[in-house]
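Participant: sequence? don't have it. structure:
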């Protein structure tokens, strides 16, 4: 799953040397001839990523689960003054997380009277029932173009953490913190395996269809087993359209392929990564921001004309580098 716009570039003070390396390389699964390891459709595939599969520990060490607490912005509030929303994010470096702007900037009418009270990030997990160590936000930033335009192609935000993440070093290839939690008289075991993601060369785009991978902690149309687990899927992305559909290249458009049974995003996956691999390292090419869901449904429609929208990271490099470098 290497694409035309997945060239890795080192951005000083923004990206890290060992970015994009996972505990289990998706492209080096020797028993399937260096191809993406997958499963047939089964109970393992019932997921927040519809028709995807359960992610294995260490496959997505750059992914984070984000919880945002909102407070009603009025002294008149005495009861039920707080609300919570959640999303997905991606580790950029030891202190910075990339996510969707709408996870951090409330534009829906139901949230218009609320302000953010706290943002908590759980990095490198694969099960929401075992969240492990949390990291609080110090600051958060929303692309200023999105603040006034609400354009899908600028729906990107950044979170700066108060505390540094234990990102791997040459002497510690992957940082793994074991977590054990008791629930319903049973012990669940997981690990917080962390690493950062790589970024692509600025302004690169794809002019033909390609394949890419995504993952998230979103909602399903119907309750399913294992719904707290991180799920992953793949999509066929269209070539740059250069029209209003992809906001003249700012968005990457994902298609459900094959029709009716291909994996697809659901609401709550917002902020999650769309990645490709180059030289066995993951490159962040997009951030999940929107799905074409039918009324009353949480997931992308079942036909090929139901689209998934991702912010094209290559078109946001200048804002990302500038924001991190100045803060």
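Facilitator: The structure has been received and is ready for your questions. Note that the coordinates shown come from a computational prediction; the quantities given were computed from them, not determined experimentally. Numbering: from 1, shown residues only.

Participant: going by C-alpha atoms from here, please, whenever you check contacts or count neighbours.
Facilitator: OK.

Participant: so how far is residue 147 from the one residue sitting closest to the centre of the chain?
Facilitator: When Cα atoms, centre = their mean is applied to the chain, the residue found nearest the centroid is residue 272 (1.2 Å). Distance of residue 272 to residue 147, computed by Cα to Cα, to the nearest Å: 20 Å.

Participant: now do residue 125
Facilitator: For residue 125, the distance to residue 147 - Cα to Cα - is 30 Å.

Participant: more neighbours, those two?
Facilitator: residue 125 (27 against 16; other Cα atoms under 10 Å).

Participant: all helices for the stretch 51-200 of the chain, in order.
Facilitator: In the stretch 51-200 of the chain, the helices defined using DSSP state H, counting those that start in this stretch lie at 101-104, 144-149.

Participant: remind me what the shortest one packs against, helices and strands.
Facilitator: In terms of contact count using 3 or more Cα pairs under 8 Å, 6 or more residues apart in numbering; DSSP states H and E, helix 101-104 is assigned the packing partners strand 82-91, strand 135-142, strand 157-161.

Participant: got another, please set it beside the one above:
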């Protein structure tokens, strides 16, 4: 029989103690209304008075804008897009009533608004905010907090029936008003590979469909809660974020509604509630991976190469441009691609921690770029807007300046999202790894500079979409980056790559001193 380590048990109990404070179990239990709600917002049912005592209405300049949920005597949680003007002091917060027309504009005010530090309004990422009230709420039968989940598991409510509440529009029309009475509706979580409009769901969103054909969310429901009933209590699992609208800006209730996943942000909520700043959980050791054996040309397992990143350019969607490699907890090495508009940094993003090439990368894995350091005409180092805090992501090691010949005639590994059909329009949806051999003595390599490595494979090589991939070699027990790919061979038409021929990478060792200087 195995026993828990007592130090671990103490840490676990301490974590739950802090979390309980966040969940606001003070004089009143969380998640237990005095009035039993009908578990049965477009075409939603009018909620009974006091059935959802944690509901809060948010006003701006005396106009209702969003919903929110009380989670502590001095904390309301809502969507970031509802209160993204942190300097605005005209927000008011009303609670303890289902009928917002009875509001007499004597609501509570905020002493501080906490927008998630990685909130991106343009692509609706990390759409979550906490409001610190000026005065603490006195809980009563009319006003109580909702419980926060006790686990960070996102799939706990998959395919389960949940309830949303809000004062949003009631018929989906673009010219209709929000509801005067609090409404509720039943929804079903449809995350798991749904083809009902949820297929492009992001990792930090719940995708929901109405339990009946005429129910869903609409304008004005933003910020409101997605609630799940278990063990006799209501828990807050989601925050209403966005719905799809047609050209006339009318809600399409047949389409899904999307909610920010609260379990994913429990640590951030805890830090804000306790006044503690985040600590980086990035592994200090570089070049360490879980990979035991590399098999050429195969899809990799998650986190096998935790330093390989996707560089995206914001157009209508976040277009994948090329790969890059994390070389510190805040810096990425990649090609000095002429297609980049380096002066337009707000359009450049780095997605990391995922093997999948999604249309919309998970928001927790998306970082903006704040500066670019040009190492040579061919290589650049990107600085991310903050250090990486994903425990599944770590940097690769840099070589020393005397290791240039170490990989000559050796087998190396590369990985990327390049073409699987050998054509320009057939990118792999998953990260693929392959083994290649360095051969700078090959006749076709002679025309390339001594600042390059030439590599060959056995019926495998890089292709369209693989530029920026790293040349990786295991030095001791640590993976080290020796090159960055910039060239592959095509057929005479230039439309199909020839994986039996040579590929070429810039030699990173030649620039390693400049690269290290860029990290300072």
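Facilitator: Cool, the structure landed. This is a predicted model, so every value here is computed, not measured.

Participant: TM-score of the superposed pair?
Facilitator: With the length set by TM-score structural alignment, normalised by the length of the first structure, the two chains reach a TM-score of 0.70; 250 aligned residues with a Cα RMSD of 2.7 Å.

Participant: about what we covered before: and the aligned partner of the residue nearest to the centre of the first structure in the second structure, what is it in contact with?
Facilitator: With TM-score structural alignment defining the correspondence, residue 272 of the first structure maps onto residue 224 in the second structure. Neighbouring residues of residue 224 of the second structure by Cα atoms under 8 Å, 6 or more residues apart in numbering: 55, 66-69, 78-79, 164-166, 239-240.

Participant: picking that back up, the residue nearest to the centre of the first structure and residue 190 of the first structure: what is the separation?
Facilitator: For residue 272 of the first structure, the distance to residue 190 of the first structure - Cα to Cα - is 20 Å.

Participant: again, but for residue 239 of the first structure
Facilitator: 38 Å.

Participant: where does stretch 144-155 of the second structure end up in the first structure?
Facilitator: The aligned range for stretch 144-155 of the second structure is 195-206, by TM-score structural alignment.

Participant: end-to-end on that stretch?
Facilitator: Stretch 195-206 of the first structure has an end-to-end distance of 26 Å (Cα to Cα).

Participant: now do the buried residues in it.
Facilitator: Judged by neighbour count (16 or more other Cα atoms under 10 Å), stretch 195-206 of the first structure contains these buried residues: 195-202, 204-206.

Participant: same check, this time on stretch 320-327 of the first structure
Facilitator: 320, 324.

Participant: and the helices and strands packed on helix 101-104 of the first structure as JSON lines, adding mean neighbour count and distance to residue 16 of the first structure?
Facilitator: Conversion of those to JSON lines gives the following (neighbours: other Cα atoms under 10 Å; distance: least, Cα to Cα, whole Å):
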{"stretch": "strand 82-91", "mean neighbour count": "22", "distance to residue 16 of the first structure": "11"}
{"stretch": "strand 135-142", "mean neighbour count": "17", "distance to residue 16 of the first structure": "19"}
{"stretch": "strand 157-161", "mean neighbour count": "23", "distance to residue 16 of the first structure": "16"}
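
Participant: so which of those strands gets nearest residue 256 of the first structure?
Facilitator: Evaluated over those, closeness to residue 256 of the first structure peaks at strand 82-91, with 20.5 Å, by Cα to Cα.

Participant: now do that closest one and strand 157-161, the angle between them.
Facilitator: 90 degrees (axes from the mean of the first three to the mean of the last three Cα atoms, to 10 degrees).
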